[in-house]
Every structure is written in structure tokens, then in C-alpha cells.
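Asks: Provided below for reference: sequence and predicted model.
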Amino acid sequence: MTIWTRLLCRLGVAAGALTSLALPAAAADCSRNEHDGQGYVICRISAEEEPRVGLWLYDDEGEALNNFSNLRSFVGPQTLIFAMNAGMFHADHSPVGLFKSGDETYGQLVTTGGGGNFGLLPNGVFCTGGAQPYQVIESRAFAEAQPQCRLATQSGPMLVIEGELHPRFLVDSDSRYVRNGVGVSADGQTAWFAISDRPVTFHEFGRLFRDGLGARNALYFDGSISRLYAPQVRRNDFGWSMGPIIGLVDEN
């Protein structure tokens, strides 16, 4: 039992609520948390921070950024507060689905099923700057509504769909990976970016967002390549090259 769990027990709070209660109130904070015995780093971003959220893929010469070091150089005088990989990609680092950052759009929205986790329907799109500051929208609903997003990245599968776990997730699954993704509050005012400390199942990861954070909708980013840059918790992950990267910058 962790010190946080013992403290909450003394206060009469269920351990399953640990993650959501332990998160600092300050926007754009990254912290280490536990849920159902699994450790996670969670970065919370408020609505006020949305204009400073960025989504990146290529540099000015059209070369894939690939890693956090290149991204830090690319944002120049701005300070990178946190970043993580934000969607699946092909061998040439182009996005598997839709990628939109400002006036730049790469790839196309994919609404049909297929192999791999991306094709495990329903999948979805993380959108910022639309009708709400943050949204996770099921891909077919996105195609029908055509929302105006400042940033949009498609991935899959959905982890939480209108308060319910993805129907294909198994409680007793033996498929475990270090996973990362994003969840959004019911009012669209808060986005949570999370990465597991150790390999977890889809069911465990989805429960983090649904039960620990109260996310109405949440989207899986990846499990083969999951990376986090968060100096606040001394994380600057390296490894295989990444495709789309999402993060927050601070104007100096």
C-alpha cells in the first residue's frame, strides 16, 4: 500500500479514486499517480492552455521531427512543457489516419476497420479548438459532423466511448504494453495525457480514464512506441523514432 493510498484510507476515500484526486489543480501539471495498482504519469491541461497546445510532424524542410530533442530545437525560443507521441504512423512516419495542425493536413480520415489496433473500431480523433476546447470524437461521427478543429489527430482504438469501455476489451487479456493516450472531461474543459509506467492491458488503461479520471471519452495513441517528455517528473524518453507528437509550449 502506497503512502497516498494509506492517506486516502484515513480520509475514507476509495483507492480507485486516487488518480483523479492526486492530480494537482494547476493546469499543465504532470504527476505520478496510481490506479488499481498500476503506475502512470498523467499530464493535465486546462481549457486556458489550449492555444499553446501544439501538434507536430515535420520541420520546415519537410523532414520528420522523430524525437523530443528535434522538437525542442524546432520550437525555438518557446519552452516545451511536455510532449508525447500522438498517433500511429507508416514506415515513412506519415500518419495512418487524419493529422491536422493549423493549415497543414496530412493523411485522411479512416472510418473502415482493419488490422492492428488502429483498425479496432471504433477508433477516434482528438480535436482541439472546436466547439469545445478538447474533444475525443468517434471517427464515423467525426466524418459526419466535420467539426472545425485547430488540431486533430486520429488514432485507435477508442478507450472510453460515452462513459463506456471499448466493447472489445477483455478483463483477463494477456496483451500488455506500455501504453499512452488522451482522455477528455465531459465538459471538454480538461484533457488528460497519460502513459503507463509498466505494461498494462487495454482494459486497465481504459479504466484509468473512465474510473480514475472520469473521462467521458478517451483515445489510445500507441503501445509499441509510447514516449513522454515531462521535465517536471524527470522524463525525457528516447527510443524508436516517432510520428505525430503533441505537446504544450510556454511563450517566453
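Replies: Received, thanks.

Asks: hey, let's count contacts and neighbours off CA atoms from now on
Replies: Fine.

Asks: shouldn't W192 be in contact with V41?
Replies: No: assessed by Cα atoms under 8 Å, W192 is found out of contact with V41, at 10.0 Å.

Asks: a strand runs through R210, doesn't it?
Replies: No: using DSSP: H, G, I helix; E, B strand; the rest coil, the assignment for R210 is helix, not a strand.

Asks: below is an additional structure, to be compared with the one above:
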Amino acid sequence: MGVLLVTLALIWWFRPSARPPLTVGGDLPGPCRDFSFEAVPYVVCEIDLRSYDVAVFHAGADGRAFGSLEKFDMAMSGEGRPLLAMNAGMYHEDLTPVGLLVKKGREVAPLNLADGEGNFFLKPNGVFLIGKDGKAAIMETNAYAAAKPDVAFATQSGPMLVIDGGVHPRFEANGTSRYVRNGAGVRDADTVVLAISRSEVSLGSFARLFRDALHCPNALFFDGVVSALSNGERMIVGGKYPAGPIIAVSAKR
């Protein structure tokens, strides 16, 4: 029982004790635009996989987690900076992923089917993936476990925001839990939609953004409070927040 309590405590992954000021600046990356929905401002990035590559990152060549978007951007500077980067999944205090992480076809962290406390375990949760065929999908976690898709990149998070066209059944229409939030949707196999709010938003409203305005039949919550977006050189939204899994977009070569 003691081990279980310690494990559950760690899964209340690191969060800042207070909400730092939101950084808003820089130039929007090419696939991104400012967007407003239900009086909440967002940055929305619509990624055509026929023109852009989407990949998931976590650690550098030394095996240590990048730790933040700023450090990731600096590490990538010698390889050509991505057009944009965003935190892409929840993490433990040591920055290890809470759930599945696949990088370049190699499983870095296993699929997490456990029950627990916190948003990650607000089931159904799910997996964002890019298949080895270059196609995108968001799958509910149990469906992913059953299908065992052949993936190049994947990150597990939770809760699902939109599931086959329906908002997560446990969301209130406009609950009192309000944070800056970010997530991903898949409109079709060739179109990934990333979104981050510039101000605090409820999960219900955030889910409707993906379903009603961005037309994504499936969408996945990445995180809140520590949500951040960079354009490869400077922060667009967010500050020097810690990051576990990171999603990055670059132009196809």
C-alpha cells in the first residue's frame, strides 16, 4: 500500500506552485494563426502532413530530458530549428512520461493502462500518433492496445477531448476548472491540428473548439498550466515551464 501511495503521489506530476505570468510574443509560425472561440483567444496550427513533418521528442543524445521548450530549441539549433514546438504529454517529477512515448519507431516509455488520479487518468484517455506510413491518428488507449499500430511517433495523454465526434462524457459544459491549456486534434489522416489557449479555458469549451470550430472528430488534451508554444527561436505562449514529451513540426526536406 505504501508503494502504491508513493506512486500515485508521483503521478501528480510536477506543477508550478503558482501560475506564472503568461508570455505572449514572437512571430507565429507559418502553419499557425490567431483564433477566437467562445471568447477565448487561441493560437491554432493546422499541419498538412504532405508538407510538414511532425515528430515527438523527449531527451537528447545524452539520454537526459530536454526539460523545456527553450532548451529543446537550443539543442535543435545545430540541426535546423523546427517551425514550432509544443509540450505534448504529462510527466512525472523527474520528467519521465506518465504514458506511452514512441520516438522514431522505438518505444521509450510503455502504454499506461492504469487507473489513478489527475487529468491523465480521466478516462477515456488516448494516444496521438504518426504511423510509419506518415499518417496521423488519435486513438483511445484501449483501442490502441488492441490494434497495436505500427507507429513512428506517439505520445499518450489524457483525457481525450473529442471521441468519434463526441465531447468527453465526463466534462461539464463549462466547468470552473480554468487553465491555459493545449492539445491536438486529427481532422483526417493528413491533417494535424494543434491548439493552445492564450488565456484560461474550461475543458468543455476547449473540447468544443476542436469539435465545432476545428472539425476534428478526435482530439487529445496535452496539458494545462505549463502549456507552451515556441516558434523554434522564441516563446509564443508560455514561459520557462518544464516539459516532458515535446511535439515539433518542421518543413519537409
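Replies: Now that the structure is in, tell me what you want to look at. None of the values given here were measured: they were computed from a predicted structure.

Asks: can you count the residues close to the counterpart of P147 of the first structure in the second structure?
Replies: In the second structure, the residue matched to P147 of the first structure (TM-score structural alignment) is P149. Using other Cα atoms under 10 Å, P149 of the second structure has 14 other residues around it.

Asks: identify the residues contacting P149 of the second structure.
Replies: For P149 of the second structure, the contacting residues are G131, by Cα atoms under 8 Å, 6 or more residues apart in numbering.

Asks: just the element for it, please.
Replies: Assigned by DSSP states H and E, P149 of the second structure falls within no helix or strand.

Asks: over to D73 of the second structure?
Replies: For D73 of the second structure, the host element (DSSP H and E) is helix 69-76.

Asks: what residues sit buried inside that helix?
Replies: L69, E70, F72, D73 (16 or more other Cα atoms under 10 Å).

Asks: export the residues you listed to JSON lines and tack on distance to P159 of the second structure?
Replies: Output for the buried residues of helix 69-76 of the second structure, formatted as JSON lines (distance: Cα to Cα, whole Å):
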{"residue": "L69", "distance to P159 of the second structure": "22"}
{"residue": "E70", "distance to P159 of the second structure": "26"}
{"residue": "F72", "distance to P159 of the second structure": "25"}
{"residue": "D73", "distance to P159 of the second structure": "27"}
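
Asks: out of those, which is nearest to G165 of the second structure?
Replies: Nearest to G165 of the second structure out of those is L69 (Cα to Cα; 31.1 Å).

Asks: correct me, but the closest one touches A88?
Replies: No: with contact defined as Cα under 8 Å, L69 of the second structure does not reach A88; the gap is 10.6 Å.

Asks: could you tell me which residues touch both of the two?
Replies: Both L69 of the second structure and A88 are in contact with I246, where contact means Cα under 8 Å, 6+ apart.

Asks: residues in contact with V40 of the second structure?
Replies: S197, R198, S199, E200, V201.

Asks: repeat that with 7 Å
Replies: Going by Cα atoms under 7 Å, 6 or more residues apart in numbering, V40 of the second structure touches S199, V201.

Asks: and the helices in the stretch 101-250 of the second structure?
Replies: For the stretch 101-250 of the second structure, applying DSSP state H, counting those that start in this stretch gives helices covering 141-147, 203-208.

Asks: what's the average distance of the last one to the first structure?
Replies: Per the superposition on the first structure, helix 203-208 of the second structure and its aligned residues are separated by 0.3 Å on average (mean Cα distance after the TM-score superposition for the first structure).
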